[in-house]
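Participant: requesting a structural model of the entry that follows:
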Amino acid sequence: MEDHRLLLVDDEQGLITMLKTVLEKEGFHWIDSALTGEAALQKAASQEYDLIVLDVMLPDMDGFELCRKIRTFSFAPILFLTAKTSDLDKLTGLGAGGDDYMTKPFNPLEVAARIKARFRREEVYQKPSTPKKQVLTFNKLTIDLNAASVTLSGQNIELTAKEFELLLFLAEHPNQIFTATQLYEKVWGMDSFGDDKTVTVYIMRLRKKLEIDSKHPKLLLNLRGIGYKLNAGGEK
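Facilitator: All right, here's what the predicted structure looks like:
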């Protein structure tokens, strides 16, 4: 874990100190911090981080706005920590480019567990394994694993890393149904802790980019009360 670089952004110095202490005990030794949005933006622009923990309510800048600014130059995973608990706030955070969302008060060990799970999953992707089919095609949709690219009707589709991971998992299991909880555990790498809405948001984002009519999807199907699947027939 010592090679992973983290940025903790929160206006409460006590919270940062607590998180840093726990994370160091869990094996993270390169941890930076910022108390304001402007300071965080400067550090994120001048240093490459492997993950950013970001509070929403900062004294000088809305955390969602800060996330959008960071996303203009960085794809580092962003975990929101916030006292805002409404579904709208969670959807706003994920829509701004966040990868995960936890509400205060929280257990710092759970934060550490989510971060470690994220990096464990990256390590699994990087390890040699049984050769997989490198190009997956479903009618007009093509997923190239080597290039980590997605095309639809020959047009390149820009996806975030997590959108690509979710689409790839469903594409590797075509026509199989997964609950939101199962998808969260498989793609985000740990127990959902009731965060099924995170999956819902990412499915919605994928549909907007891949479906002709996102309100009447043909590719990413939702079986009400059961779960989601990728239709191997693809978008006609």
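
Participant: C-alpha only now, for contacts and for neighbours.
Facilitator: Will do.

Participant: surely Tyr202 is in contact with Phe164?
Facilitator: No - using CA atoms under 8 Å, Tyr202 makes no contact with Phe164, being 10.0 Å away.

Participant: before we compare anything, build this one as well:
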Amino acid sequence: MDKEILLVVDDEKEIRDLIGIYLENQGYKVIKAKDGIEAVDIIENKYIDLVILDVMMPNMDGIKTCINIRKSKNMPIIMLSAKTQDMDKILGLTTGADDYITKPFNPLELIARVKSQLRRYKEFNVTNNQEKGIIKVDDLVINTETHEVKVSGKNVKLTPREFDILKLLAMNKGIVFSMEKIYEKVWKQNFFESDNTVMVHIRKIREKIEENPRKPRFIKTVWGVGYKIER
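Facilitator: Alright, predicted model coming up:
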């Protein structure tokens, strides 16, 4: 199962680290930002599943950051603040936040809120994503309708054959495909034992989507069997 990527935004390092420890213990991948400016930059360049956002921060506060995020993204946002007045909560929620927790907070309550928001978001979006032809593998996003591929928010240009191979593996996460099977499904032709066409295409795809093609995160080699994208 892919790890959800959570962004924790707070100007206090101790709080960022504390929240990070609790989330990582639950199996989430955590990225941290010290203010709204850094958070917006991260969100523009990486795929994020959920944001935990402090209200009171220098440079760009949580309210302005939330408004900024909502201009182009729709992941869940949980606001975090020492303020308890109703107007602060209302302001946070009306600017696009999905939930609001006041400091000091119970870590177990925060975890419960995170899980609830992720569950609701997935249930709400799964049908829309399927209809739009969206396949997500960590921060790799494949749009089967438009033939667009993004990694960490950045567009990746693939040839039609490369796209078809990536799509085949991503739509069948966890299943190992031999070179023969990939060739027959993508090229629609009989495979010849000496043909290394698939291997060459896999290498080119890795060069485009992997940060380190020699240590791939997405397309894994199952030695002596074939290739797969893990769940």
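
Participant: TM value for the aligned chains?
Facilitator: Once superposed, chain against chain, the TM-score is 0.52 (TM-score structural alignment, normalised by the length of structure 2); 132 aligned residues with a CA RMSD of 2.6 Å.

Participant: hang on, Leu7 of structure 2 is in a helix, isn't it?
Facilitator: No - under the criterion used here (DSSP: H, G, I helix; E, B strand; the rest coil), Leu7 of structure 2 is strand, not part of a helix.

Participant: okay, it and Ile48 of structure 2: tell me how far apart.
Facilitator: Plainly put, Leu7 of structure 2 is 7 Å away from Ile48 of structure 2 if you go by CA to CA, to the nearest Å.

Participant: pull up the overlap in contacts between the two.
Facilitator: Here Leu7 of structure 2 and Ile48 have no joint contacts, going by CA atoms under 8 Å, 6 or more residues apart in numbering.

Participant: which residues in structure 1 form strands?
Facilitator: Using DSSP state E, the strands of structure 1 run over residues 5-9, 30-34, 51-55, 78-82, 100-103, 135-138, 141-144, 149-152, 155-157, 220-223, 227-230.

Participant: could you dump those to TSV with mean neighbour count and distance to Lys209 of structure 1?
Facilitator: Output for the strands of structure 1, formatted as TSV (neighbours: other CA atoms under 10 Å; distance: least, CA to CA, whole Å):
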stretch	mean neighbour count	distance to Lys209 of structure 1
strand 5-9	22	30
strand 30-34	18	34
strand 51-55	24	25
strand 78-82	22	21
strand 100-103	19	20
strand 135-138	16	15
strand 141-144	19	11
strand 149-152	18	9
strand 155-157	13	7
strand 220-223	18	11
strand 227-230	21	14
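
Participant: in structure 2, which spans are helices?
Facilitator: Applying DSSP state H to structure 2 gives helices spanning 13-25, 36-45, 62-70, 86-94, 107-132, 160-171, 179-187, 197-209.

Participant: from those, which stretch is densest packed?
Facilitator: Comparing the helices of structure 2 by mean neighbour count (mean count of other CA atoms under 10 Å), helix 62-70 ranks first with a mean of 20.

Participant: check the mean deviation of it from structure 1.
Facilitator: Here the mean offset of helix 62-70 of structure 2 against structure 1 after fitting is 0.6 Å, by mean CA distance after the TM-score superposition for structure 1.

Participant: output the contacting helices and strands for that helix.
Facilitator: When contacts are defined as 3 or more CA pairs under 8 Å, 6 or more residues apart in numbering; DSSP states H and E, helix 62-70 of structure 2 packs onto helix 36-45, strand 50-54.

Participant: list the contacts for Phe73 of structure 1?
Facilitator: Ala45 are the contacts of Phe73 of structure 1 under CA under 8 Å, 6+ apart.

Participant: before we move on, the earlier item: what's the closest of the strands of structure 1 to Lys90 of structure 1?
Facilitator: Each of the strands of structure 1 has some distance to Lys90 of structure 1 by CA to CA; the shortest is strand 100-103, at 6.6 Å.

Participant: that older thread, for the helices and strands packed on helix 62-70 of structure 2, which one sits closest to Gly62 of structure 2?
Facilitator: Closest approach to Gly62 of structure 2 among the helices and strands packed on helix 62-70 of structure 2 (CA to CA): strand 50-54, 5.5 Å.

Participant: what angle separates that closest one from helix 62-70?
Facilitator: 160 degrees (axes from the mean of the first three to the mean of the last three CA atoms, to 10 degrees).

Participant: and the contacts of strand 50-54 of structure 2?
Facilitator: The contact list for strand 50-54 of structure 2, computed with CA under 8 Å, 6+ apart, reads 5-11, 61-62, 66, 75-81, 114, 118.

Participant: for that strand, what is the distance to the chain centroid?
Facilitator: Relative to the mean C-alpha coordinate of its chain, strand 50-54 of structure 2 is positioned 15 Å out (CA atoms, centre = their mean, to the nearest Å).

Participant: that one vs strand 77-81, what angle?
Facilitator: Angle of strand 50-54 of structure 2 versus strand 77-81, following the same axes, to 10 degrees, is 20 degrees.

Participant: what angle sits between strand 50-54 of structure 2 and helix 13-25?
Facilitator: Relative orientation of strand 50-54 of structure 2 and helix 13-25, computed by the same axes, to 10 degrees: 160 degrees.

Participant: with distance to Lys167 of structure 2 added, can I get the helices and strands packed on helix 62-70 of structure 2 in TSV?
Facilitator: Output for the helices and strands packed on helix 62-70 of structure 2, formatted as TSV (distance: least, CA to CA, whole Å):
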stretch	distance to Lys167 of structure 2
helix 36-45	22
strand 50-54	25
